[in-house]
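Participant: pasting the sequence and the predicted coordinates here, then a few questions.
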Amino acid sequence: MPAPPPTLVTLPDGRRLAVDDVGDPDGVPVLCLHGTPDSRRARHPDDGVAASAGVRLLAVDRPGCGGSDPHPGRTLGSVADDLAALAGRLGVGPVGVLAWSAGAPYAAALAARHPDLVAAVTLAAPLVPVTAYADPAVAEAAGPGRRLFAEMAAELAPGEVAAEVAPYLLPDPATPEAVAAHLAGEADAAREADLARVPGGAEALVAATVEAVARGREGLHDDVATQAAVPDVDLAACVAPTRVLCGTADEVAPPAFGRWWADLLPDARLEVVEGASHVLALTHWSSLLAGLAAPLR
């Protein structure tokens, strides 16, 4: 069965952000921020989990991704402001923020720029900004592809990095069959085992990734360009209580990435999950939501 269309929320400048408003409509509001290449559909396939946790989950597409209008030249700061405007339009706040993988810097940026809006943050299998690679522990733990990306970002303009890298992140056209084969080729044994524990998890990831480029590949390019840029927000100004979870078997965002975040943020708590892969957001979904909801009740 096709997924229902997203809600389109109009921002002050007329652009629209696509959001899936699911879970308990009277629950604690939690913004869900996806990775790259990904979309608002990058979440547990059963939205009943959010409802059971008493969470109103607001899963948002970044500009140009999924169903959201593009915003050429966007930055961490501009996306953070978009998310704050979306929360205002929906009349929610304070909110919890759940970010997976490449969504992590956006969550920290939102909390840093809008501290009165964000009550708590959870970073699941978080990636780090390119500036973090100055830390030898981060650079040593990163895979060769991540190190190469950081080296390119140090030498090229963000848009040039995106032009080189983005085409390799997804097949073109990004059909479900092609994306499924692409994701299977990237999967390690730990990720495959974790996905097997989540009914419908593998299918949900394929659908989320296909949706990422539903309007074309501009959003993917802009996501990569933003990752290649020096953050325009002081991420250390994220003072909200922050839970950082990473898995020992995560080959994308190893525990050193989580330790970097825990050292940077003033009120962060690191949890290293033995044997967990990069999809720990799916395997620990209920716990993540419950932890965010608790301080907002």
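Facilitator: Here it is on my side, so go on.
Participant: use CA for all of it now, contacts and neighbours both
Facilitator: Noted.
Participant: contacting residues for the residue nearest to V60 when sequence neighbours are not counted?
Facilitator: Spatial nearest neighbour of V60, chain neighbours left out: V19 (4.4 Å); criterion: Cα to Cα, 6 or more residues apart in numbering. Counting by Cα atoms under 8 Å, 6 or more residues apart in numbering, V19 makes contact with 6-9, 40, 58-61.
Participant: which one of those is nearest S277?
Facilitator: Distance to S277, by Cα to Cα, is smallest for R40 among the contacts of V19, at 20.5 Å.
Participant: re the thing from before, just the buried ones from the contacts of V19?
Facilitator: 6, 8-9, 40, 58-61 (16 or more other Cα atoms under 10 Å).
Participant: picking up where we left off before, most widely separated two among the contacts of V19?
Facilitator: V9 and R40 (13.7 Å).
Participant: which residues are in contact with both of those two?
Facilitator: Joint contacts of V9 and R40 (Cα under 8 Å, 6+ apart) are 18-19.
Participant: I'd guess V179 is in a helix, am I close?
Facilitator: Yes. Counting by DSSP: H, G, I helix; E, B strand; the rest coil, V179 is part of a helix.
Participant: surely it and A212 touch.
Facilitator: No. The pair V179 / A212 is not scored as a contact, 11.0 Å apart, by Cα atoms under 8 Å.
Participant: who has more neighbours out of the two?
Facilitator: Legend: neighbour count by other Cα atoms under 10 Å for V179 and A212, higher for A212 (31 against 21).
Participant: what about the residue nearest to V60, which helix or strand?
Facilitator: Per DSSP states H and E: V19 is located in strand 16-23.
Participant: can you check G96 too?
Facilitator: Going by DSSP H and E, G96 is part of strand 95-100.
Participant: do the same with P4
Facilitator: Counting by DSSP H and E, P4 is part of no helix or strand.
Participant: which SSE is immediately downstream of whatever helix or strand A59 lives in?
Facilitator: Using DSSP H and E, A59 sits in strand 55-60. Downstream of strand 55-60, the first helix or strand assigned by DSSP H and E is helix 76-90.
Participant: dropping in the other structure now:
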Amino acid sequence: MDAARAFLNRFRAADAEGAPLAAFADDPDGLAAVLADDPDALGAALAGAVDARHGGPVAINRDCFASAAIDGEGRVVVADARFAAWFDDSDPFDTAVRGIAGGAPRVTLFADDRSGRPVALAAGGLAVARAWPLDEGVVAALTSRRARFAVVAFRAGSAAGVQAVETFRLTQAEASLVAALARHGDLQLAADARGIAYETARKFVAAAMRKTGTRRQTDLIRRTLAAAAGELPGVEALTPLLRELFGLTRRQAELAVHVAGGATRDEAAARLNISIHRAKADLKTVFVACGIASAVDLARLIAEVEALHGLATACDVSITARGGSREPLRLVARRWAGGVIAVADHGPADGAPVVVLHSNVSGRHHSASFIAGLQAAGYRPIAVERGGYGLTDPAPGDPVVAAANDLDDVLDALRLRQVAAVARCTTASFVACASAARGRITGGVLVWPDGPAHGAGARMTDRVRSIFTAHPALAEGFARLVARRSGGAVIAKLWRVSAAGVPSDLAVLDDPREVADIVRGTLQACAGMTGFLGEALALAARPLPVRVPASRRWTLLFGTGYERHDVADAVAFWSAALPQATVRIVDDGVHFLHVTHGAEVVAALGRAALPPSLTHAQPSAMRPAHDLSPAFARGGQG
């Protein structure tokens, strides 16, 4: 009990210093003790460590934000070019900083840009705003104390169109029309601004909605603006935030969220169990309170609020610099269910396609050296993010079935009939087998997959999953803590603790470039934690993977990095699913086998990959859009 009490004290002290997860890295034995002796006390501590002040990690696009430094009276001291062009600096910003205590960040509303439209702002002192996308002049004014607060506005501008072309594969005409629609809030005004006929504008919007997986202009605007902002978690308490900003009732704020998210007024009324007439009156009140005239403008305003609230409350902020390397991101519309699927197609287009399926504690971002190694060997790495991780929307139903369905949609969107796969860890290996049974994956390599019953190991996935498996009541609290309080420094520390005793893993963690990639991928897993939570609970039921009898093109790759970890059980488990697979057990290596033993991965792919001429599908060969049958029904158990 003393060890458990000591851990709880350590956890509370770490929470007070802003890094509660550090206690998990510093005292793993104490964590085991409190789980055994007093899990209820740990549950209470987890719940107390997360509230509305805490947001998840964000990765933002600098080009979509404008900044200024203001004094205590709200007067602009210095502003960047975008901010100066957007606002009339003769009008003080006192409302933006009113009520800020101790420099704490605050999202507010400043109801007058140069066009008279309401615009959301985030404001805070230098201590909290230092990580924001601030202009150098703004930072200098704050550092010299010529200014007291930083003010940031989200303005996607032309960047929204560029991002829409890259991310959703919109045409330039479609993207320009969507950007004009966000700017003007009305399709006729947007068409006039672009100099095109209204019917042409309607066709462009319809095409954009199809490519973005949206069904109304409101959802289209909210989704494209969110993509332009970067990678931000949804606002957990959006309804109370809107009530605070606009003086709405709870029902009016909920109505606004539904409408901005793509619901019709009648659909929103049904969801809230109110009459259509009541919804009409409430929506009119919302428009007046927000100073807007359309549902599209409401979607734009709420997208700004979400982006700035995510920035203001973020536990970790990374910024894409101007001219910096950009991820080859694409958001694919999910056809079998709603939402989008995040994909990083690294190319080259003429390489043999290989899907890379991430581990349970990472997202679509992988080691740059690993991706480059695959490309050098003639492959086209395509990283696909599962539901509830990073930018991929959560998906309904069994997570393995859902991920296999998503992979079908991704391959169809990329016009690929069959691919090879690199599956990292357990859930990814379940997905690979399910897709192989459908005929979409020809073979590949499973990199250190466990059997779902395994939970006593020392790997990062083992440690975290054991909490979910043995203590399901703690699952949600732990997931919220990780989603809202994970910083890059603590994640790097947790990985180093988990890699203790494994020389090759520690060598990877000695490389700052590898650490940056590992942290970025882990932060994507931390975004919401719904993906990891759903997968961990599914694996706790100890399912069996789909069996793939014709499995000569598969390799099972394991490492002997942990002396106390016997790989025999995992080898037996996966050999039953892939009875003809080659088994490779290498010395050393656990978490990062795909990096430390990249040559083994490439050799395994040599037995699995098909030439590009056999992988690209013609339209008639791809799955029909209406085929939404369950995964195992399509592929069978084999």
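Facilitator: Thanks, I have the structure now. Bear in mind the structure is a predicted one, so any value in this text is a computation, not a measurement.
Participant: after superposition, what is the TM-score?
Facilitator: The TM-score (TM-score structural alignment, normalised by the length of structure 1) is 0.80; 281 aligned residues with a Cα RMSD of 3.2 Å.
Participant: how about R191 of structure 1: what's its closest non-neighbour residue?
Facilitator: That would be S277: by Cα to Cα, 6+ apart, it lies 5.1 Å from R191 of structure 1.
Participant: what strand or helix carries the counterpart of that neighbour in structure 2?
Facilitator: Taking TM-score structural alignment, the alignment pairs S277 of structure 1 with V590 from structure 2. For V590 of structure 2, there is no helix or strand it lies in under DSSP H and E.
Participant: how much space separates the residue lying closest to A281 of structure 1 once chain neighbours are set aside from E218 of structure 1?
Facilitator: Leaving aside its sequence neighbours, A281 of structure 1 sits nearest to A124 (Cα to Cα, 6+ apart; 5.8 Å). Separation of A124 of structure 1 from E218 of structure 1 (Cα to Cα, to the nearest Å) stands at 26 Å.
Participant: of the two, which one has the most company?
Facilitator: A124 (29 against 17).
Participant: who's in contact with the aligned partner of the more buried one in structure 2?
Facilitator: Using TM-score structural alignment, the partner of A124 of structure 1 in structure 2 is V447. For V447 of structure 2, the contact set (Cα under 8 Å, 6+ apart) comprises 422-425, 556-558, 593-594.
Participant: ok, L446 of structure 2 next?
Facilitator: 422-425, 429, 554-557.
Participant: which residue ranges form the helices in the stretch 251-400 of structure 2?
Facilitator: 265-272, 276-290, 295-313, 368-376, 399-413 (DSSP state H, counting those that start in this stretch).
Participant: now do the first one against helix 276-290, angle only.
Facilitator: Orientation note: helix 265-272 of structure 2 sits at an angle of 100 degrees relative to helix 276-290 (axes from the mean of the first three to the mean of the last three Cα atoms, to 10 degrees).
Participant: so which elements touch helix 265-272 of structure 2?
Facilitator: helix 250-260, helix 276-290 (3 or more Cα pairs under 8 Å, 6 or more residues apart in numbering; DSSP states H and E).
Participant: okay, the ones you listed in TSV with mean neighbour count next?
Facilitator: Listed next are these as TSV, based on neighbours: other Cα atoms under 10 Å:
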stretch	mean neighbour count
helix 250-260	21
helix 276-290	16
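Participant: closest one to G397 of structure 2 among those helices?
Facilitator: Closest among these, using Cα to Cα: helix 250-260, at 22.8 Å.
Participant: read off where that closest one ends up in structure 1.
Facilitator: Under TM-score structural alignment, helix 250-260 of structure 2 has no counterpart anywhere in structure 1.
Participant: tell me the one of the contacts of V19 of structure 1 nearest T75 of structure 1?
Facilitator: Among the contacts of V19 of structure 1, and counting by Cα to Cα, the member closest to T75 of structure 1 is D61, at 14.6 Å.
Participant: and the residue lying closest to the closest one once chain neighbours are set aside, what does it touch?
Facilitator: In space, and not counting its chain neighbours, D61 of structure 1 is closest to R40: 4.9 Å by Cα to Cα, 6+ apart. By Cα under 8 Å, 6+ apart, the residues touching R40 of structure 1 are 18-20, 32-34, 59-61, 66, 208.
Participant: aligned counterpart of R40 of structure 1 in structure 2, please.
Facilitator: Using TM-score structural alignment, R40 of structure 1 lines up with R364 in structure 2.
Participant: who's in contact with stretch 261-271 of structure 1?
Facilitator: 128, 235-246, 258-259.
Participant: which positions in that stretch come out as buried?
Facilitator: 261-262, 265, 268-271.
Participant: how close does E231 of structure 2 get to G528 of structure 2?
Facilitator: Counting by Cα to Cα, the gap from E231 of structure 2 to G528 of structure 2 is 12 Å.
Participant: and the helices of the stretch 251-400 of structure 2, which is most packed in?
Facilitator: Counting by mean count of other Cα atoms under 10 Å, helix 295-313 has the highest mean neighbour count of these, with a mean of 26.
Participant: relative to helix 276-290, how tilted is it?
Facilitator: Using the same axes, to 10 degrees: helix 295-313 of structure 2 against helix 276-290 is 60 degrees.
Participant: residues in structure 1 aligned with helix 295-313 of structure 2?
Facilitator: Helix 295-313 of structure 2 covers no residues of structure 1 once aligned (TM-score structural alignment).
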